[in-house]
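# Okay, sequence plus prediction incoming.
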Amino acid sequence: MKITWQKNDAKEVTLKNFLLRQGVSQRLYGKIKKGYGTVYLDGVKTAVPVLLPKKVELTLELPPDPPEEHVAPSFAPITILYEDEHWIVVDKPAGLTSVPGPSNQTDTLVNRVKGYLITKKDGTQTPRIITRLDRYTSGVVLFAKHSFGQTLLAKQKAMLDKRYLALVFGKVTPEHGLIEEPLGRLADSFCYGVVSDGKPAKTEYWVKGHAHETSLVAVKLHTGRTHQIRVHFSANGHPLLGDKLYGGSQELIARQALHAQKLDFIDPFTAKKMTFEAPLPPDMQTLIEHLGL
C-alpha cells in the first residue's frame, strides 16, 4: 500500500510532524522509525527520521496488514458499488449479518468481502468494516482495505453522512423533525430503549409521504447508537413496518423496512467528497408502490 502527499508549504518540517498532521499515529510513526515500511522523497528512498524541504512529494509505502486467520473467507457473491486502493463500498442484502459473531462465523458480509479480495488477489485479506448495519437492514456499507484508512476515518466519523429510507406505522408529524432521546440497553433484554441514563442519540427525519396508516421517511443519523432508528421511531409511536423486535407489524413485510440508501464522506487521502447510493431492494420498492407512496 502506497500513500502519496504533496508538500507545498514554505517551511521545512520534520517527517514526524508532517506525518502526524496527515493522521499517522504516534504508534505507527514509531514503527516506521524502526523500519516498518518505506519513505520516499520525490521517488527516492530515504532514511528516517529526516527533515523535509519546502517542496517535496512524499510517499509512504506500508506492508499489507497481517491476515486475520480467525476470519474465514466466504466466496458467496456480493454487490460492489465502488472500489479503489483504499475503500470498498458494498450493497448489503437484508438477512446477511455484517460481522462474524457467535451465531455465524463463516458467512457474514466481512467473510464475503475477505473472500472477494482473495479471489481478485488484491494483496490484502483484512477488510475493516466502517459502517455496519443490522442483519435485516439493507444498503450501503463502507469498508477500509487497511488499518491506516480505518484509523483516518475514525477521526472524522462524525462527518460521515448516513441517509436511510424507512417505512413506519402511522402518520408521522411534523413533516421534519429531530428525535433526541438517550438510548441504552434494557435490563435483562436484547433490546434497546429510551433510558434517562443512556447515551445521547440524535435522529433527523423528513416525511416523504403518507398512505394507509404508513409513512415513508428519509432519515439522517447524527449519532450511531445500536438500533437507533428503530428505537427512536418505536418510542414515538411509529415502529418500523416488519420490525417485530420493536413492535412493528409483519403483515406487509417480513423484516424491518429500513434501507441505508446513501453515504457521503470526505476521502482523507484525496480530500474529495465521496458519495455512494444503493438502490431500494425489491421488497421495499414493491411495498412502496403497493402503498402508493
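Looks like it came in fine. Residues are numbered from 1 along each chain as shown.
# Every contact and neighbour count from this point should use C-alpha atoms.
Will do.
# Can you point out the buried residues in stretch 4-20?
Buried residues in stretch 4-20, counted by 16 or more other CA atoms under 10 Å: 4-5, 7, 15-16, 18-19.
# closest to residue 94 among the residues you listed?
Within the buried residues of stretch 4-20, proximity to residue 94 (CA to CA) peaks at residue 4, which comes in at 37.7 Å.
# just so I have it, where are all the helices in the stretch 101-250 of the chain?
Taking DSSP state H, counting those that start in this stretch as the criterion, the stretch 101-250 of the chain contains helices spanning 109-119, 147-155, 228-235.
# could those helices go into JSON lines alongside distance to residue 96 and mean neighbour count?
Shown next, in JSON lines, are the helices of the stretch 101-250 of the chain (distance: least, CA to CA, whole Å; neighbours: other CA atoms under 10 Å):
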{"stretch": "helix 109-119", "distance to residue 96": "7", "mean neighbour count": "22"}
{"stretch": "helix 147-155", "distance to residue 96": "22", "mean neighbour count": "17"}
{"stretch": "helix 228-235", "distance to residue 96": "18", "mean neighbour count": "22"}
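# The nearest residue to residue 20 once chain neighbours are set aside and residue 18: what is the separation?
Spatial nearest neighbour of residue 20, chain neighbours left out: residue 26 (7.1 Å); criterion: CA to CA, 6 or more residues apart in numbering. For residue 26, the distance to residue 18 equals 12 Å [CA to CA, to the nearest Å].
# just residue 141 next, same as before
Counting by CA to CA, the gap from residue 141 to residue 18 is 31 Å.
# quick one: stretch 231-239 to chain centroid distance?
24 Å (CA atoms, centre = their mean, to the nearest Å).
# For that stretch, which outside residues touch it?
168-170, 172, 179, 181, 192-194, 203, 230, 240, 246-248 (CA atoms under 8 Å, 6 or more residues apart in numbering).
# Ok, stretch 14-32 next?
By CA under 8 Å, 6+ apart, the residues outside stretch 14-32 that reach it are 38, 48-52, 148, 151-152.
# 6 Å - rerun?
50-52 (CA atoms under 6 Å, 6 or more residues apart in numbering).
# another structure for you, compare them:
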Amino acid sequence: MEITVDLHADETCPAKAYLMRTRGISSGLWKRIKHSGTFAVNGVPAIAARTMLRAGDIVSYELPIVSSITPEQLPLSIVYEDNDLLVIDKPAGQLVHPTTKEAHGTVANAVLGLYTARGISLDFHPCHRLDRNTSGLLLIAKRPEVQHQIARTHTLERTYLALIEGAITPTSGTIDAPIARALPSIILRHVAPDGKPARTHYEMVWTNGEHTLLRLRLETGRTHQIRVHLAHLGYPLLGDDLYGGNTERITRHALHSTQLTLSQPCTHEGLTITAPLPEDMTEIVHHISIS
C-alpha cells in the first residue's frame, strides 16, 4: 500500500491520526501496520508510532495475509469492480464463508481464486452477510481499511425482493421488532423483547391476492432479519421451511439482494448497483401473473 500525504504546506500530523482520519484505518489495523516491519516514509523505514507526516510524504506499508481459505477457480458473476470494491451476484445455495464442514466451493474460495489468477495478494473482506439460500448482490472490500470504513460510515443501503403468500396489510410500512436467538437452537431466530434492535422497511411491488412481491430495505443487519420479521407478521417467505413458508413452488427461501447503494469509501462517488431477479423467482412471478 502506498499513500501520498495531503496536508497544508506547514502542517504536520502523526501517522496514526492521519491514516485513521483519511484512510479509515481501525485501531486494530493500525496495530498490524505498526508491527508489520514494513512501514516506511519516502522509501526510508520508520517507526510508525513516532512518525510525523508532512505534505507530499509518501507512506508505504505491507500487511501479511494469513488466511486458511483455499483459493479455487470457480464461477463468479462480477457485477461491479473498482480499485477498492468487488460486487458479485451470488447464486442461491452457495455459502459466503467456508465452515468446518464445508471448506470449499464458497464465495470466499472463488474470490481468492480470482485474486490468485490475477497474480495479486488480497484477502477476503465481505461488507455484509447473505444466507446460503439468499441470492443476489454481495459487497466485498479488497482491503481491510476499506471494509472498516464502510462499516464505520454506515453508507451501505441494502434492498431486497421477496415473495410471500397472501396480500400483506398494510401494503407498506416498517417492522420494528427486536430479534434474538430462539434457544436452544443455534440457528433459529425469533422476535423477542430482549433481542437486538431490528428494523425492516417494506413496500408491495405486486400482488394478485394469493401471492405478493415485496421490496424491502434493511436498516439493521440481524441474522435472518427479513425472514424472521415477515414470519412474525404471518407472511413467511415462499420456500422458507425454517420459518413456516410454503415449499410447493420453490425449494429455497424466495429472497434476493437486488440493490446496493453506497458512497464509494475512497472517491466518495455515489454508487447504485442492481441485479435482476434470478430465474427461480422470475418463473414464479411470471406464472402467477398469467395464471
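Yes, it's here. Computed from a prediction, not measured in an experiment: that's the story for all the values here.
# Superposed, how do the two chains score by TM?
Once the chains are laid over each other, their TM-score by TM-score structural alignment, normalised by the length of the second structure reads 0.88; 286 aligned residues with a CA RMSD of 2.4 Å.
# Buried among the contacts of stretch 14-32 of the first structure? Need that as a selection in ChimeraX.
In ChimeraX, a selection of the buried entries from those looks like this (16+ other CA under 10 Å):
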select :52
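# just the strands in the stretch 51-200 of the second structure please.
For the stretch 51-200 of the second structure, the strands defined by DSSP state E, counting those that start in this stretch occupy 52-54, 58-60, 78-81, 85-90, 125-126, 135-141, 157-165, 172-176, 179-181, 189-191, 199-207.
# from the ones you listed, which stretch is densest packed?
The highest mean neighbour count among these, using mean count of other CA atoms under 10 Å, belongs to strand 135-141: a mean of 24.
# Now do that one against helix 107-118, angle only.
Relative orientation of strand 135-141 of the second structure versus helix 107-118 (axes from the mean of the first three to the mean of the last three CA atoms, to 10 degrees): 60 degrees.
# For the residue mapped onto residue 160 of the first structure from the second structure, which non-adjacent residue is closest in space?
Matched across to the second structure, residue 160 of the first structure falls on residue 156, judged by TM-score structural alignment. Nearest in space to residue 156 of the second structure, with sequence neighbours left out and distances taken as CA to CA, 6+ apart, is residue 262 at 4.5 Å.
# check contacts around that neighbour.
Residue 262 of the second structure makes contact with 155-156, 271, according to CA under 6 Å, 6+ apart.
# 7 Å instead?
Neighbouring residues of residue 262 of the second structure by CA atoms under 7 Å, 6 or more residues apart in numbering: 155-157, 270-272.
# Could you find the counterpart of it in the first structure?
Mapped onto the first structure by TM-score structural alignment, residue 262 of the second structure lines up with residue 265.
# For its match, which three-state class applies?
Secondary structure assignment for residue 265 of the first structure (DSSP: H, G, I helix; E, B strand; the rest coil): strand.
# Distance of it relative to residue 97 of the first structure?
The spacing between residue 265 of the first structure and residue 97 of the first structure, counted by CA to CA, is 23 Å.
# before we move on, what about residue 109 of the first structure?
6 Å.
# can you tell me which residues contact the counterpart of residue 275 of the first structure in the second structure?
Aligned counterpart of residue 275 of the first structure in the second structure: residue 272 (TM-score structural alignment). Applying CA under 7 Å, 6+ apart to residue 272 of the second structure gives the contacts 259-262.
# ok, of those residues, which one's closest to residue 283 of the second structure?
The closest of the contacts of residue 272 of the second structure, once distances to residue 283 of the second structure are taken by CA to CA, is residue 259, at 20.0 Å.
# Now the closest one. Nearest residue, chain neighbours left out?
residue 274 (4.3 Å).
# which among the buried residues of stretch 4-20 of the first structure gets closest to residue 62 of the first structure?
Proximity of the buried residues of stretch 4-20 of the first structure to residue 62 of the first structure (CA to CA) peaks at residue 4, which lies at 11.4 Å.
# list the contacts for the closest one?
Applying CA under 7 Å, 6+ apart, the residues near residue 4 of the first structure are 57-60.
# now swap in residue 192 of the second structure and tell me
Contacts of residue 192 of the second structure (CA under 7 Å, 6+ apart): 178-180.
# Could you see which of the residues you listed carry over to the first structure?
Among the contacts of residue 192 of the second structure, those whose aligned partners also touch in the first structure, counting by both residues aligned by TM-score structural alignment, their matches' CA atoms under 7 Å, are 178-180.
# Switch those residues over to JSON lines; also include distance to residue 91 of the second structure.
Putting those into JSON lines (distance: CA to CA, whole Å) gives the following:
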{"residue": "178", "distance to residue 91 of the second structure": "29"}
{"residue": "179", "distance to residue 91 of the second structure": "26"}
{"residue": "180", "distance to residue 91 of the second structure": "27"}
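# so how far is residue 282 of the first structure from the match of residue 262 of the second structure?
As for residue 265 of the first structure, its distance to residue 282 of the first structure is 27 Å (criterion: CA to CA).
# If we go by neighbour counts, what in stretch 20-27 of the first structure is buried?
So for stretch 20-27 of the first structure, counting by 16+ other CA under 10 Å, buried means 23-25.
# start to end distance for it?
Terminal residues of stretch 20-27 of the first structure lie 10 Å apart, using CA to CA.
# same thing with stretch 47-67 of the first structure?
Stretch 47-67 of the first structure has an end-to-end distance of 28 Å (CA to CA).
# contacts for that stretch?
1-15, 33, 37-42, 123-126, 146.
# Cool, thanks, signing off.
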